[in-house]
Every structure is written in C-alpha cells, then in structure tokens.
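Undergrad: Sequence plus predicted model, see below.
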Amino acid sequence: TVVRLTLARGLNMVEADAYADLIRRSSPDFVEVKAYMFVGWSRHRLSIGNMPSFAEIGRFADMIQAALGYPRAGESASSRVVLLARDPGSTMIRSE
C-alpha cells in the first residue's frame, strides 16, 4: 500500500503529526510526500506560489518521518518528492 500526500503551500502543509496518525492507521508500505505542481487545469485554481520547493517537501517529510518512524528510502529533487518506507530495504508492496 502507498499513501501519497500532495502538498500545496498555504493549503495543507500543516499538522504533520496528524497526517502521521492517519497514515499509521493504514500501515502502508510506502509514504510518498510530493509537491503540488503548477500544471494542467490546477493553474485555474491555484497559483505558482502554492508550489512548495523541494526543501520544503523535505522538511515536511522529515516531520512525518519523525512522527511515523518510516525512514527515507528515496527522493527526487526535480520531481519534488520524498519516499518514506516501512522497510527501506524492500521495494515490494505487500500483497495480502
């Protein structure tokens, strides 16, 4: 299971502990912490100012990591994404 957080500056980059509590309930294999990107139809609803930097995503992912205990398993600065994994040595998603 993968939980993806798409974060937008000024909208939902708050209460990392509360996100961690919700994520913990689903016990996912991975947590993807990703920036909102100013592309497509979303440009009519949000502004480029809502697009967080990779550094901001990294800081928020660190807060999720501290609360959840999932270590960082990967990242991509160009995609503005950080991957946290329950088992950082595994890239397999459990099939139950």
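TA: Thanks, I have the structure now. Numbering: from 1, shown residues only.
Undergrad: only C-alpha atoms for contact and neighbour calcs from this point on.
TA: OK.
Undergrad: Number of residues surrounding I64?
TA: Other residues lying near I64 total 24 when counted by other C-alpha atoms under 10 Å.
Undergrad: nope, R59 is what I meant
TA: Neighbour number of R59 under other C-alpha under 10 Å is 12.
Undergrad: Included below, for side-by-side comparison, is a second structure:
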Amino acid sequence: MYSENFQICVNLKEQFCAASNNPEQQRAILRDLLNEYAKFGEDVTMISKIIDHFIEDIEGYDMLFSEFESKLDNLCNYKDPNGLDLELRLGLKSD
C-alpha cells in the first residue's frame, strides 16, 4: 500500500514538473496529489484503528488468562476437608 501510494505521488510530481508551462494542468495535478494524500491518511488511520483493536484484544486475552490462571491456582490449592486435595485427585501429586 505504501509503495503504491509513494509511486503515485512520484508520478504526479513528475507530471507536475513536466506541466510547468500549463498552470491549469498543474492545478489539476495538485488536486490529484492532495486527493492521494487524503486517501493515504485515511488508510493510515484505518490501519491504526486495526492495530489498536488487536492491542485491546491482546490485553483482554491477557486479563482472561490471568484470571484463569488465578482460579486454577486456587483450585489446585483447594483442600477438601472430606478427602484428598484436588492435586491428588487429579493425579498431579504422588504422595
């Protein structure tokens, strides 16, 4: 995407320089260049939002995993007053 946008801008710049004797053509080229920069800005904004969304998802998964890990630790440390603790029942301890 960036290379395409860059190439379009380079081409427009070359056209602008080649049209140095034609102000109308230069204005049209400048409009095209401004439109291209606007599209590029929109693309960058969209990509930034996507990245932010992924970061939020990752942070959410980290929190869920931490909660799960904490609950698992609590279960593994649970002592059943009527029998063996959970680790022994699951076969995780060999006493």
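TA: Structure received. Everything quoted here is computed from the prediction, not taken from an experiment.
Undergrad: TM-score them against each other, please.
TA: The TM-score (TM-score structural alignment, normalised by the length of the second structure) is 0.21; 36 aligned residues with a C-alpha RMSD of 4.0 Å.
Undergrad: element containing the residue nearest the centre of the second structure, please.
TA: In the second structure, the C-alpha nearest the mean C-alpha coordinate belongs to I51, at 1.7 Å (C-alpha atoms, centre = their mean). I51 of the second structure belongs to helix 23-76 when assigned by DSSP states H and E.
Undergrad: doesn't A66 of the first structure fall inside a helix?
TA: Yes. The assignment for A66 of the first structure is a helix, going by DSSP: H, G, I helix; E, B strand; the rest coil.
Undergrad: tell me the contacts of it?
TA: Counting by C-alpha atoms under 8 Å, 6 or more residues apart in numbering, A66 of the first structure touches no other residue.
Undergrad: where's it relative to Y19 of the first structure, distance?
TA: 12 Å (C-alpha to C-alpha, to the nearest Å).
Undergrad: Same question for V33 of the first structure.
TA: 11 Å.
Undergrad: Comparing those two, which residue is more hemmed in?
TA: A side-by-side neighbour count of V33 of the first structure and Y19, using other C-alpha under 10 Å, places V33 first with 23 against 16.
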